[in-house]
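Visitor: pasted the sequence and its predicted model underneath.
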Amino acid sequence: MPIPDEGLLVFDGECGFCTRSLGWLRLLDRGARITSLPLQAPGVPERVGATREACKATLHFAAEGRVLTGAAAVNAALAVALRHPLPERLYARTTALQDRVYTWVARNRGRLPGTSPWCTRHPSVC
């Protein structure tokens, strides 16, 4: 499957680790192909066909009519940002491991190093 030209990433804007991770993705996304929106902004979860609770539980990435969550979403977003299929190819070979790691990170993200949450810096959007 060809790499989409762009995508929408829905992240937890109240999470410092999520905000820091988004910063790393933006550094890789030199072509500004990824639109990132906090799940707390009005109507954002609905844009990926999800509820606020579902978006709070796991990252969502939408591109060309396809919505992915969790580790699959991370790899798809990286593939779009880098314009290279390597992240998704790696995920296809290590799905079980990456899904376990993603689940652990998602459960413990409040304890992981982060930065000032996106919604703290942009309260008018959240």
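Guide: Now that the structure is in, tell me what you want to look at.
Visitor: okay, CA-based contacts and neighbour counts for the rest of this
Guide: Noted.
Visitor: tell me which stretches of this protein form strands.
Guide: Ranges of strands in the chain, per DSSP state E, are 7-11, 34-38, 60-63, 66-69.
Visitor: could you point out which of these sits nearest residue 95?
Guide: strand 66-69 (12.5 Å; C-alpha to C-alpha).
Visitor: hmm, who's touching the closest one?
Guide: Here strand 66-69 makes contact (C-alpha atoms under 8 Å, 6 or more residues apart in numbering) with 48, 58-62, 73, 76.
Visitor: first to last residue in stretch 89-98, what's the distance?
Guide: In stretch 89-98, first residue to last residue: 12 Å (C-alpha to C-alpha, to the nearest Å).
Visitor: another one to put next to it:
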Amino acid sequence: MNFRTRPVLVYDGDCGICTKCVGFVERHLARDIDIVAFQHADLDSLGLSWAECEEAVQWVTPDGTVSSAHIAVGDLLKASGWQWRPLAFLAQTPPFAWVASLAYKWIAKNRHRLPGGTPACAMPAHLRPGATRSS
């Protein structure tokens, strides 16, 4: 039985880019959500795998529906108020969603090269120093 009442944003806590984005979310976006690094999350209870979380940010609704990558970002934006809904629409509606998907994939692949990125961002999470794999 699921006892969550708020959506959960699951991100890569070892990634400098992801951590900076989460800081922005905490300051400017949705207030009524839970945010957790996947390395510290109970992935089984969220219905997520380690591999899914290594691949992209995840959004889990209270009913257990999961979205990933640019769709998850769009869901986060929708939950953040009317002023963010136009960006959510762009992230999730073709043909704009195709561009959002390509941009998300490019950023994810190159995050270690971007400002705020770290060498750890280039490594799979399970190979990073101090990594533990719980699922």
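Guide: Nice, I can see it. Note that the structure is a prediction, hence the values are computed from the model and not measured.
Visitor: related to what we said a few turns ago, could I get the strands of the first structure as TSV with mean neighbour count and distance to residue 24 of the first structure?
Guide: Formatted as TSV, those follow (neighbours: other C-alpha atoms under 10 Å; distance: least, C-alpha to C-alpha, whole Å):
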stretch	mean neighbour count	distance to residue 24 of the first structure
strand 7-11	24	13
strand 34-38	19	12
strand 60-63	24	16
strand 66-69	16	18
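Visitor: need the ones you listed in CSV (columns: distance to residue 107 of the first structure).
Guide: Listed next are these as CSV, based on distance: least, C-alpha to C-alpha, whole Å:
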stretch, distance to residue 107 of the first structure
strand 7-11, 14
strand 34-38, 18
strand 60-63, 16
strand 66-69, 15
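Visitor: contact partners for residue 31 of the second structure?
Guide: Residue 31 of the second structure neighbours (C-alpha under 8 Å, 6+ apart): residue 80.
Visitor: if you set the cut-off to 10 Å instead, what comes out?
Guide: Listed by C-alpha atoms under 10 Å, 6 or more residues apart in numbering, the contact set of residue 31 of the second structure reads 25, 79-81.
Visitor: if any of the residues you listed are buried, put those into a ChimeraX selection.
Guide: The ChimeraX selection below is limited to those of these classed as buried (16 or more other C-alpha atoms under 10 Å):
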select :25,79,80
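Visitor: surely residue 119 of the first structure touches residue 15?
Guide: Yes: between residue 119 of the first structure and residue 15 there is a contact under C-alpha atoms under 10 Å: 8.5 Å.
Visitor: can you list residues touching both of these two?
Guide: residue 38.
Visitor: can you tell me the closest non-neighbouring residue to the corresponding residue of the first structure for residue 49 of the second structure?
Guide: Under the alignment (TM-score structural alignment), residue 49 of the second structure pairs with residue 51 in the first structure. Spatial nearest neighbour of residue 51 of the first structure, chain neighbours left out: residue 45 (5.5 Å); criterion: C-alpha to C-alpha, 6 or more residues apart in numbering.
Visitor: touching, that neighbour and residue 58? I think so.
Guide: No: counting by C-alpha under 10 Å, residue 45 of the first structure does not reach residue 58; the two are 11.4 Å apart.
Visitor: what touches both of the two?
Guide: The contact sets of residue 45 of the first structure and residue 58 overlap at 10-11 (C-alpha under 10 Å, 6+ apart).
Visitor: name the single longest helix found in the second structure.
Guide: Using DSSP state H, we find that the single longest helix of the second structure is helix 96-110.
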